[in-house]
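Colleague: coordinates only, sequence not included:
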């Protein structure tokens, strides 16, 4: 069984504005995470901890695919506790003055053994908050 999270959110902004919000580090830190070594060059690796300062889990990723204003795909892992990886993909659909954001987090079955904090439900709640509340509010307000 494949445990994928898929979040769809329409944002009242053109695709280039949404793209900038999900790829520009100075904007990302206001709604997502402050990722000092983030950029969209292929195979760039980046690491960060939770925004709340707990530094509970190191998150690690590698940029796997970039199509400007359309797709951003990267690996997602927690190297301090497992070698397993998942894939996060942001797809943007240009709808003129609006953008449909489709976030897919694939391979969550790889994290099942890590407990409830890493369950599909936990990721579903977290990504829903990140995409449908934080990103949407950051761009629209």
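Modeller: Yes, it's here. Please read all numbers here as calculations on a predicted model, not as lab measurements.
Colleague: going forward, measure contacts between C-alpha atoms and count neighbours the same way
Modeller: Noted.
Colleague: now the strands for the chain?
Modeller: Assigned by DSSP state E, the strands in the chain fall at 5-11, 45-48, 59-67, 71-77, 85-95, 98-106.
Colleague: Would you format those strands as JSON lines with distance to residue 20 and mean neighbour count included?
Modeller: JSON lines is the format used below for those (distance: least, Cα to Cα, whole Å; neighbours: other Cα atoms under 10 Å):
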{"stretch": "strand 5-11", "distance to residue 20": "13", "mean neighbour count": "18"}
{"stretch": "strand 45-48", "distance to residue 20": "18", "mean neighbour count": "18"}
{"stretch": "strand 59-67", "distance to residue 20": "13", "mean neighbour count": "18"}
{"stretch": "strand 71-77", "distance to residue 20": "11", "mean neighbour count": "21"}
{"stretch": "strand 85-95", "distance to residue 20": "11", "mean neighbour count": "19"}
{"stretch": "strand 98-106", "distance to residue 20": "12", "mean neighbour count": "20"}
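Colleague: Go through those and name the closest to residue 128.
Modeller: Among those, strand 5-11 comes nearest to residue 128, with 6.3 Å by Cα to Cα.
Colleague: another structure for you, compare them:
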């Protein structure tokens, strides 16, 4: 992924915004659909966390820093990796629509990621967000008892 590249994914849920917000900001819920090995997470500006994800023979140490929080509306992470160049911001935004909520996730690259690493290709990023939001999160929320 290169500088100024933007990847965006949207999913509509027949749930109130607070349910979606909890799923994207509560570590216990995030572990169910996002990354099971997140060690800590708080939806607070300045909060930092890191965790490792293995992919074939590569280790990706995710470095997240929360840069913006508007409860039940938006949370923004600075998202980069420990041993790879590249930098991005990921926006999770909630929009109320009648009796449902739309979650829009947008990844904006501010420093290019390596071209020779398959996980950093645009298609891989798009597929990853579709997997997390349109499959995992959707299944998680639709099958959760409230």
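Modeller: Thanks, I have the structure now. This structure is a prediction, so every number in the text was calculated from the model and none was measured.
Colleague: Any idea what the TM-score comes out to?
Modeller: Remark: TM-score between the superposed chains equals 0.89 [TM-score structural alignment, normalised by the length of structure 1]; 140 aligned residues with a Cα RMSD of 2.2 Å.
Colleague: picking that back up, turn the strands of structure 1 into TSV, including distance to residue 130 of structure 1.
Modeller: Output for the strands of structure 1, formatted as TSV (distance: least, Cα to Cα, whole Å):
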stretch	distance to residue 130 of structure 1
strand 5-11	10
strand 45-48	16
strand 59-67	16
strand 71-77	16
strand 85-95	12
strand 98-106	10
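Colleague: ok, residue 41 of structure 1 - contacts?
Modeller: 63, 66 (Cα atoms under 8 Å, 6 or more residues apart in numbering).
Colleague: can you tell me how far it sits from residue 19 of structure 1?
Modeller: 15 Å (Cα to Cα, to the nearest Å).
Colleague: next one: residue 47 of structure 1
Modeller: Counting by Cα to Cα, the gap from residue 47 of structure 1 to residue 19 of structure 1 is 20 Å.
Colleague: for residue 129 of structure 1, same thing?
Modeller: 18 Å.
Colleague: Please say which of those two ends up with more neighbours.
Modeller: With neighbours defined as other Cα atoms under 10 Å, residue 129 of structure 1 and residue 19 compare such that residue 19 has more, 20 against 14.
Colleague: how many neighbours does the counterpart of residue 139 of structure 1 in structure 2 have?
Modeller: In structure 2, the residue paired with residue 139 of structure 1 according to TM-score structural alignment is residue 141. Around residue 141 of structure 2 there are 18 other residues, counting by other Cα under 10 Å.
Colleague: give the contact list for residue 141 of structure 2.
Modeller: 20, 23.
Colleague: Against the centre of structure 2, work out the most remote residue.
Modeller: Computed with Cα atoms, centre = their mean, the residue of structure 2 farthest from its C-alpha average is residue 98, at 24.7 Å.
Colleague: Next one: that residue from residue 89 of structure 2, what distance?
Modeller: In this view, residue 98 of structure 2 and residue 89 of structure 2 are 29 Å apart by Cα to Cα.
Colleague: what does residue 52 of structure 2 give?
Modeller: Taking Cα to Cα, one finds residue 52 of structure 2 at 18 Å from residue 89 of structure 2.
Colleague: cool, residue 103 of structure 2 as well?
Modeller: In terms of Cα to Cα, residue 103 of structure 2 sits 16 Å off from residue 89 of structure 2.
Colleague: try residue 68 of structure 2
Modeller: 10 Å.
Colleague: okay, and the common contacts of the two?
Modeller: Common neighbours of residue 68 of structure 2 and residue 89 (criterion: Cα under 8 Å, 6+ apart): 76, 77.
Colleague: Centre-most residue in structure 2?
Modeller: Mean-position check on structure 2, Cα atoms, centre = their mean. Result residue 90 at 6.4 Å.
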